[in-house]
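>>> Please find the sequence and the predicted model below.
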Amino acid sequence: MPSLGADMAAGTLVEWLKHPGDEVRRGDIVAVVETDKGAIEVEIFEDGWIGALLVAEGTEVPVGTPLATIVGRDRIEPPPASPPAPVPVLAPPPPPAPSAPRPPSTAREAPKEAPTTAALRASPAARWLAGERGIDLSLVQGTGPGGAIQRADVATFSSRPKHREGIDPAQMRRAIAAAMARSKREIPHYYLSHSFDASAALTFLADYNAARLPADRLLMAALLIRATALALPDFPEFNGFHDGEGFTPSEAIHIGFAIAIRGGGLAAPAIRETGQLALPELMHRLRDLTLRVRRGEFRSSELSDPTVTISSLGERGVDLLLPVIYPPQVAIIGFGTIRQQPWVVDDRIEPRPVMTVTLGADHRANDGHRGALLLGRIAELLQEPHKL
């Protein structure tokens, strides 16, 4: 069971999307787990074949519990389709083995349901209920004679927890409260802010978008994320994790971007390898992430991988924000709205579009001097957006 946030202690395995013997590749979605954040798609991080499923659907287990075994590609042949497992494997049942002819009996025997296929046997009541509830009978484990599917098997299958659409706002709020309370209780926050002229960034966006269709245009958020990703390599003490005993910098930069969820709540899933993405690809990833998160759809790596977080409330008219660090991260960067303000240019005062960037940081991992340099570097990069 992957850890999908500092506040997560357990999760419920609600659906297997792969079965024993299935070939899998890095990045494939293999299961769905349910947490306070909603239904999360669990990705796999190596190539191979599914061995055994160790946790049955509908089971809640602590973080760190093995969910399945994976047979690596060092094997010449894939594993058998149904290896032994300590819990029932939730896969279509195998066809019953042919039985030897029995001698004639004078006892009256109940009539048997003739199977429609060699691999599927189900009673008429089971078929009717499956049709009523839109259930594929091949997914139902039969408990009748010879593995035949009975009405009770279909009823049990339909009552199992499934991949839930969306999230429970009350659960999400409790999860946020737990994480933020822990953050303010345990992390010695300090805050810095820096204001800069955003004229160059706005001009660049206008020129870039003028000749492009709406689907290919950039938003300011893409520039902010890109500038932050390019600044962080020189300030590694702001990109990583503090486990209570010490700070561990992350070589990779996976920027989490805070997104409001419909119905209430907030999530900050990661845009992985942010610094390696050119602006068009970064914008594509951001659009996809925003659409899925607002529907309550997440992937496990997006919640477990962020190394630093950006929160932007400029579209809500907020001048500056003092964000709370999401543990075990050690920094969060906030961007406010762009507002016309008096600005000194060549010894004269002019109206300029001004943006304020803030830093909330963990004093156990870094300090204000370096934090000020980080904010200054982000602002410098945004003065030359054509180089982003």
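Yep, that arrived.

>>> Please count neighbours and contacts with C-alpha atoms only from this point.
OK.

>>> show me what contacts the closest residue to Lys162 other than its chain neighbours?
Of all residues not flanking Lys162 in the chain, Val14 sits nearest, at 5.4 Å (C-alpha to C-alpha, 6 or more residues apart in numbering). By C-alpha atoms under 8 Å, 6 or more residues apart in numbering, the contact set of Val14 is 31-34, 57-59, 160-163.

>>> Could you do Pro2 as well?
When contacts are counted by C-alpha under 8 Å, 6+ apart, Pro2 touches 42, 63-64, 300, 304.

>>> Pretty sure Glu46 sits in a helix.
No. Counting by DSSP: H, G, I helix; E, B strand; the rest coil, Glu46 is located in no helix; its state is coil.

>>> try it against this one:
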Amino acid sequence: MSELTMPSFGADMDAGTLIEWRIKPGDSVTKGDIVAVIETMKGAIDMEVFEDGTIEALLVDEGDKVPVGTPIASIATAGAASTEPVAASAVTTAAVATASASALPASAPARAQTPTSGEPRARILASPLARSRAQQYQLDLSGIRGSGPGGALLLADIERKHGAKHPVKPAAARVKPGIDRSAMRQAIAAAMAKSKREIPHYYLASTIDLSETLSWLEARNQARPPEQRVLLGALLIKATAAVLKQVPELNGFYRDGGFQPSGAIHVGMAITIRGAGLVVPALLDADRQPLDALMENLRDVSARARQGGLRSSEMSAATITVTSLGERGVEAVYGVIFPPQVAILGFGSPCTRPWVTKDGGIEARTVMRVTLAADHRVSDGHLGARLLRLLEKQLQAPESL
């Protein structure tokens, strides 16, 4: 048996609100199924399960805000034997009893045993908030009927028993909250300040001739309807993924005092949420996707980022980030590394500039400013320069992507 925990969707997330369960105890799930919807400062995220199994218990109520890493459900994985119908929390009952009723739940629900005449009573399943409020009201849990999954006691059950002095809306009546723009800005600022404070950034920049690249892309799209055309953004992501195979030192995470390279290449794309901030969903296995498929996925992820419906794997898997303000006419963007990643690439707007050709002539060429911010604990300027040089060569041979 294992536990599903509140996932982290970025360094700027400390807690999330479970606004909807998509499963119930006894349901079978397979890897990739959506089991819950988590509200964060960046909107509602669909939480996936990453293993096959059977849901044994839901350990938090809809509407509960819990810290990252807190168990929220238990699951009997394929091949694992379960000895009890519902899993108990790893945190002791005493720890739950000392928690403040207004604090974020520090654990999954625990089930208490109260000895009577040397024999234990039946186990009682209750959420942390329900148990804490019952203690506050001095109510005996054994005399209350639970309305939650598997008969679990919820906060609403305790309030109802106490006389409904502080009623809460049932889960079905809750309205999904929108993005708190102020909180989102604060979270982004805190994460970026932490990044600049703890990560020794170094910055490199290079100007790349894109004339042949854009000519190739135009010819490729000429006979295609608009919805099937490949945009320059997808080409940049594909080229980034391709060169990271040759520079794996910039693809991965800095954790526990050391670099952990990633075998997969998941390119995060910084997407603006209008009037709010940024989200960085990942295009998974970008190096393995054909260019057309990558373009289709980019459109899909961009739409869901702005409308809601991003998946937890997309929000937590990025191994490097790409950011671009080219559509705003900005010639260069110098990014801040999004921890625990170790690098971020910035692409500016293509613009026409005088360019010295190989034969010494001067022509008007379309060029792009590309920047790299990288973590000096993991790499140095020599390696970063190699990445930019490889990226330039790759972009000038787009037919190989």
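Structure received. This one's a predicted model, so the numbers in the text were calculated from it and none came from an experiment.

>>> what's the closest of the contacts of Pro2 of the first structure to His194 of the first structure?
Within those, the smallest distance to His194 of the first structure is 29.4 Å, found for Ser304 (C-alpha to C-alpha).

>>> Just tell me what that closest one corresponds to in the second structure.
Aligned counterpart of Ser304 of the first structure in the second structure: Ser316 (TM-score structural alignment).

>>> Which secondary structure element is home to Trp343 of the first structure?
Element membership for Trp343 of the first structure, per DSSP states H and E: strand 339-345.

>>> Which strands or helices does that strand pack on?
Packing partners of strand 339-345 of the first structure (3 or more C-alpha pairs under 8 Å, 6 or more residues apart in numbering; DSSP states H and E): strand 348-362.

>>> so where is the strand it packs on in the second structure?
The aligned range for strand 348-362 of the first structure in the second structure is 361-375, by TM-score structural alignment.

>>> buried sites along that stretch?
Using 16 or more other C-alpha atoms under 10 Å as the test for burial, stretch 361-375 of the second structure gives 365-375.

>>> before we move on, what about stretch 35-55 of the second structure?
So, applying 16+ other C-alpha under 10 Å, buried residues of stretch 35-55 of the second structure: 35-49, 51-55.

>>> what does stretch 278-287 of the second structure give?
Result for stretch 278-287 of the second structure [16+ other C-alpha under 10 Å]: buried residues 278-284, 286-287.

>>> try stretch 197-216 of the first structure
197-198, 201-202, 204-205.

>>> Leaving out chain neighbours, which residue sits closest to Ser8 of the second structure?
Once flanking residues are discounted, Ser8 of the second structure sits nearest to Val68: 5.8 Å by C-alpha to C-alpha, 6+ apart.

>>> Can you tell me what Met8 of the first structure aligns to in the second structure?
Under the alignment by TM-score structural alignment, Met8 of the first structure pairs with Met13 in the second structure.

>>> Which secondary structure state does its match sit in?
coil.

>>> Now do the same contact list for it.
40-41, 68, 187 are the contacts of Met13 of the second structure under C-alpha under 8 Å, 6+ apart.

>>> one more time with 7 Å, if that's ok
If you count contacts by C-alpha atoms under 7 Å, 6 or more residues apart in numbering, Met13 of the second structure has none.

>>> Would you map the strands across the stretch 51-200 of the first structure?
Assigned by DSSP state E, counting those that start in this stretch, the stretch 51-200 of the first structure shows strands spanning 59-62, 68-71, 189-197.
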